[in-house]
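Undergrad: take this sequence and fold it.
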Amino acid sequence: MDRSKLILLIHTVKYLRFKQIYYQLYYLIRNKFFKRKYTKQLKKEIHPLNWKDSFLYPNSFTKENKFTFLNLPHQFTDKIDWNYANFGKLWTYNLNYFDFLNQKDCSVNEGLALINDYIENEVNLKDGKEPYPISLRGINWIKFLSKNKISNIDIDQTLYNHYETLIHNLEYHLLGNHLLENGYSLLFGAYYFKDEVLYKISKRILIKELNEQILYDGAHFELSPMYHQILLHRLLDCINLVQNNLWKEDKLLLFLEKKAIKMISWLEEVTYHNGNIPMVNDSAYNIAPTSQQLFEYAIKLKLNWNKGNLMDSGYRMLKNESYELFVDVGDIGPKYQPGHAHSDTFSFELYVKNKPILVDPAISTYEKNDNRLKERGTAYHNTVKIGNQDQTQVWDGFRVAKRAKVIDLKEKESILEATHNGYKNLGVTHTRRFSFQESKILIKDTISKEINTEQVAFFHFHPDIKKVEISGAQIYLPNENVGIKFDNELLNLETENYEYALGFNKKKTAKKIKVYFKTTLSTTISI
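TA: Just a heads-up that it's a prediction; the model follows:
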């Protein structure tokens, strides 16, 4: 290993918790030398739970064994290969989640046939036996079996052994949303099997992780609005489960409801008027339930929430009659689990009259490739890059080494100003100041001292912006009646194409502006 790679690794590993390192080593050694089988006999009759879906998943399974995940279709011509890996691990994971059991078009017989086929291939399963897909699949099987009042000893035995596998392989080596998903699923398993051990473990995980992972303002601490929606959906499912199945009488339901209310309040604050969420960090279209679906679900569960107040998530949203402006002035997320973080400090999104104008390009892949690195990098966000260096060192698929830290934050009624130290090795800091007016936004970027290294501010237009007129240091969008003017030490302005992600593996070409400046740049957006 060369010196630069070693330093990168050190700056990555030093943020991990001891628990993560311990379980990485423990699972590695145990599974190599002491691999166990999970075949405990289920000795009681299982009765379906009371369950009714609030909403169904989009169709991902169609007739003749055709599946579409991440915008990639595949038809199995002979039999289903549950380990199919030609489209990458995330596609395989989706195949093993079994969301399609609870989609709009999946009959009871089709669902049972898929489950039975899976059980017949149990001995050959690979990715499907990992704790994350076990967690999601367990919930989906329990929902399907319960709402259709199906009692099947073979299915229940397999499901029981999957939960046995899960409790001995909880994702303490990853923590974050993975461990929280383990906890959600264990609650479903506990209620389904009336199992005290599963309940005790689930309750412990949910209380500890929700207290840690849901910030004071209601955001999930990994700071991806998409994952926030996913985890809120699962939390609402848990509330639905406990409200409609009388088994335990303790304070867990009240605890879950309080956390859900905070998460709903936050989501309402960051959701645009047209229903979109900001595509910051690892966020993609058509993966999570929509905000509106979640709000309606919460209302059905009789949850009442008040207007939220964005604080420790580091996000701010300004909404008036002219525009909606979403700004990131926070750190990248939990130090020990930044796998879904991007190098995007001080980036922003702008919507005008419910239309996206300046956007975060979102993500199109989780594969460990150049495209993934590009989509996480500074130059793919509406912020400033100095030289060839990212503010935050994102690398591999989900790794982060040195991180930009916000070292100063000032907020007034119409002014938001923050400074980060992501370029401290260059001897400078970057300060960005937003000033808000009724139909105008002023942005001032300041590099703390003059340096010779190239400084570039990026502005990414949504692909629906068809016409961009440039005259000197001014930009005009005639169809949207939006103008952008640059002042102060403007050296050069360039346009280039970039690929905006419409979802996983689905992109559309759009325009971005690169503004080269020295030390200071003033940007005025007129609406």
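
Undergrad: could you use CA atoms for every contact and neighbour count after this?
TA: Will do.

Undergrad: gap between the spatially most central residue of the chain and Asp127?
TA: Per C-alpha atoms, centre = their mean, the C-alpha nearest to the average position across the chain is that of Tyr227, at 3.2 Å. Counting by C-alpha to C-alpha, to the nearest Å, the gap between Tyr227 and Asp127 amounts to 21 Å.

Undergrad: am I right that the residue nearest to the centre of the chain falls within a helix?
TA: Yes: secondary structure of Tyr227, determined by DSSP: H, G, I helix; E, B strand; the rest coil: located in a helix.

Undergrad: so it sits against Ser283, correct?
TA: Yes: using C-alpha atoms under 8 Å, Tyr227 is in contact with Ser283, at 7.3 Å.

Undergrad: quick one on the thing from earlier: what residues are up against the residue nearest to the centre of the chain?
TA: By C-alpha atoms under 8 Å, 6 or more residues apart in numbering, Tyr227 lies in contact with 220, 283, 288.

Undergrad: one more: Ala401?
TA: Residues in contact with Ala401 (C-alpha under 8 Å, 6+ apart) are 8-13, 392-395.

Undergrad: let's see this one next to it:
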Amino acid sequence: MEQCLGQPMSWGATGLGKLWDYNLHYFEWLWGLQFEDAKNAIFHWIDKHPFSRNSVGWESYPISLRLMNWLGYWGTVGRWYFEADNFLQEKIWHSVFSQCDWLVRHLEKHLLGNHYFENAVALWIVGSFYEHPSAAKWKSLGSEILNEQLNEQMLYDGMHFERSPMYHSRFVYTLSWLTEIDEALGQFSFGFRDWYTKAIDAAGSVSHPDGKIALFNDSAFDIYPEVECQAQPEGAFSLHDAGYYGFRSSEQDYIIIDAGRVGPDYIPGHAHCDVLSFELSINGNRFITDSGVYNYEVCDSRHYSRSTAAHNTFGPVDHEQAEIWSAFRVGGRPNVEVSDWSPSSGYGFTLKARHDGFERRQCSYARHARRFVFSSDGKLLIEEHFSADDTLEWEGRIHFDPSVTLVEQAKDELFFESHSARMRLAVRGVERISMRKTPYFPKFNVKVERNCFTYFCKAKQGVIQVSMDWGI
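TA: Below you'll find the model as predicted:
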């Protein structure tokens, strides 16, 4: 989605939602401008957007990203232009000073997570860019926070602790900046290279063969630069701390399963009800997908994208795995236990896991466990093991990529096609099945309709088998 903001640009509310306003003030778009246009855009912001407590542009997170983009642009692609223009240097310095002065007094300790990390990165980068007593203090403060937060926010398996592939991409991108600047200065102060290498390896695991991320939790395409990972090894992979398990085959088939906690206990705002959900690519193309994210506003689309129904999982009808409300709030959330992870060298894997999300929310003490059996020759078996104290109506959903069409349906078998792939899907142990249309949000503010296969059963307990075969 694109929007013309006029010339000269207006820095007030765009009317397109707060996320649009944030991105306007991040200045990520600066990198696509010629030097004179970039200079004019920055000067216009400085002249026409003075400090205001009520302005999105003066919130700490947009300040942090804007400082990185301003100094990143003039320190790399526009360096010779910047060094030849003393007035440009002075004007930017005075604005940077004002923004950093505000930032150090309003660090986002109340939010923590990626916001607090970006605050620290901005202070460290500004402190590395300028030789000034204040800049030295900013860098020292940024260093102190980075030392603390890198250990807090990177899981042992290399994944960012909020468990969003999109925010992990930003984490990797930011670490690449820190690594390049640190090594260019000859400091090697934090071992940023080691952190970066670990994070980029994890990014490869949560990326489909098309190079784009899996859409678990708050994730959408084209927000942050795609991570350029090395070719990923074939076979099973696991990020035990993040809870991501999967397989990558020589035929460009790829599956990833979310069998982990929804997020950090103290900051689960980017979490979705996607426990035991999965995504699948066949022959390099997406076939089964998550729902993505439409926006961060308090609205029906936001609530749906976070709901159990929006994901490829199973549970009692109209009940949630976690207590979600507002745009980022999460109350009671599930504990997740992986009881079996058995990768078979080069051939496939078995994964069995359970969670207590419905049970903890007193939904007749409903319990759900799921068993995945994946074979690299193009087969996937999913077993739903469920029970409750009372008879409930249970529902499972499989959301297909918009490119996938239903081409044939028999009594208990359905055939789907997309690109060069054909899948046979069969289900056992259910009372009825249906096809419906559901929304897909691959990018912010983008909504696409796609097919969803749904299966139902009314019982106190039982086992349902869903088998998929695309090696046909």
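
Undergrad: returning to what we had before: which of the contacts of Ala401 of the first structure fall within strands?
TA: Under the assignment DSSP state E, the contacts of Ala401 of the first structure contribute 394-395 to strands.

Undergrad: any idea how far the residue found closest to Gln24 of the first structure once you drop the neighbours it is linked to in the chain is from Arg137 of the first structure?
TA: If the residues on either side of it in the chain are set aside, Gln24 of the first structure comes closest to His173, at 5.2 Å by C-alpha to C-alpha, 6 or more residues apart in numbering. Noted for His173 of the first structure: a distance of 21 Å to Arg137 of the first structure, by C-alpha to C-alpha.

Undergrad: so the two - more neighbours on which side?
TA: Shown here are His173 of the first structure and Arg137; by other C-alpha atoms under 10 Å, Arg137 has more neighbours (24 against 21).

Undergrad: what do we get in the second structure for the more buried one?
TA: When the two structures are superposed using TM-score structural alignment, Arg137 of the first structure falls opposite Arg66 in the second structure.

Undergrad: wait, doesn't that match sit right on Phe27?
TA: Yes: applying C-alpha under 8 Å as the test, Arg66 of the second structure and Phe27 come out as touching, 5.5 Å apart.

Undergrad: show me the contacts for the aligned partner of Ser343 of the first structure in the second structure.
TA: The equivalent of Ser343 of the first structure in the second structure is Cys273 (alignment by TM-score structural alignment). By C-alpha under 8 Å, 6+ apart, Cys273 of the second structure lies in contact with 217, 262, 306-308, 311, 320-322.

Undergrad: what's near enough to touch the residue nearest to Gln24 of the first structure?
TA: Shown in contact with His173 of the first structure (C-alpha under 8 Å, 6+ apart): 19-24.

Undergrad: make TSV from the residues you listed and add secondary structure to it.
TA: Listed next are the contacts of His173 of the first structure as TSV, based on three-state DSSP:
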residue	secondary structure
Lys19	helix
Gln20	helix
Ile21	helix
Tyr22	helix
Tyr23	helix
Gln24	helix
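
Undergrad: among those residues, which ones are buried?
TA: By the neighbour-count criterion of 16 or more other C-alpha atoms under 10 Å, the contacts of His173 of the first structure include these buried positions: 20, 23.

Undergrad: quick revisit: can you tell me how far the match of Ser343 of the first structure sits from His385 of the second structure?
TA: When distance is defined by C-alpha to C-alpha, Cys273 of the second structure is 18 Å away from His385 of the second structure.

Undergrad: and for Arg371 of the second structure?
TA: Taking C-alpha to C-alpha as the measure, Arg371 of the second structure falls 8 Å from His385 of the second structure.

Undergrad: what about those two, which has more around it?
TA: Arg371 (21 against 17).

Undergrad: so what does that one match up with in the first structure?
TA: Using TM-score structural alignment as the criterion, the counterpart of Arg371 of the second structure in the first structure is Arg433.

Undergrad: from memory its match sits against Ile443, does it?
TA: Yes: look at Arg433 of the first structure against Ile443 with C-alpha under 8 Å: they come within range, at 5.5 Å.

Undergrad: identify the contacts common to those two.
TA: Applying C-alpha under 8 Å, 6+ apart, one finds that no residue jointly contacts Arg433 of the first structure and Ile443.

Undergrad: Val330 of the second structure: what's it in contact with?
TA: So, once contact is read as C-alpha under 8 Å, 6+ apart, Val330 of the second structure ends up touching 268-269, 271, 322-324.

Undergrad: and it? What does it align with in the first structure?
TA: Val330 of the second structure maps onto Val400 of the first structure when the alignment is built from TM-score structural alignment.

Undergrad: then Cys4 of the second structure?
TA: Superposed on the first structure with TM-score structural alignment, Cys4 of the second structure falls opposite His74.

Undergrad: ditto for Lys18 of the second structure
TA: Under the alignment (TM-score structural alignment), Lys18 of the second structure maps onto Lys89.

Undergrad: so which strand or helix has the residue nearest to Gly308 of the first structure when sequence neighbours are not counted?
TA: For Gly308 of the first structure, the nearest residue in space outside its immediate sequence neighbours is Ser265; the separation is 4.7 Å by C-alpha to C-alpha, 6+ apart. Secondary structure assignment for Ser265 of the first structure, by DSSP states H and E: helix 252-270.

Undergrad: who are the packing partners of that helix?
TA: helix 196-213, helix 225-244, helix 291-300 (3 or more C-alpha pairs under 8 Å, 6 or more residues apart in numbering; DSSP states H and E).

Undergrad: which bit of the second structure covers the next helix or strand after the last one?
TA: Pointing back at helix 291-300 of the first structure there. Using DSSP H and E, the helix or strand that follows helix 291-300 of the first structure towards the C-terminus is strand 315-319. The alignment of strand 315-319 of the first structure onto the second structure (TM-score structural alignment) spans residues 244-248.

Undergrad: with the first structure overlaid, report how far that stretch is off on average.
TA: With mean C-alpha distance after the TM-score superposition for the first structure, stretch 244-248 of the second structure departs from the first structure by a mean of 1.0 Å once superposed.

Undergrad: what does whichever helix or strand Glu417 of the second structure is part of contact?
TA: Taking DSSP H and E as the definition, Glu417 of the second structure sits inside strand 413-418. Contact with strand 413-418 of the second structure is made by 287, 403-409, 422-427, as judged by C-alpha under 8 Å, 6+ apart.

Undergrad: buried residues in stretch 343-360 of the first structure?
TA: Taking 16+ other C-alpha under 10 Å as the criterion, stretch 343-360 of the first structure shows 343-352, 355-360 as buried.
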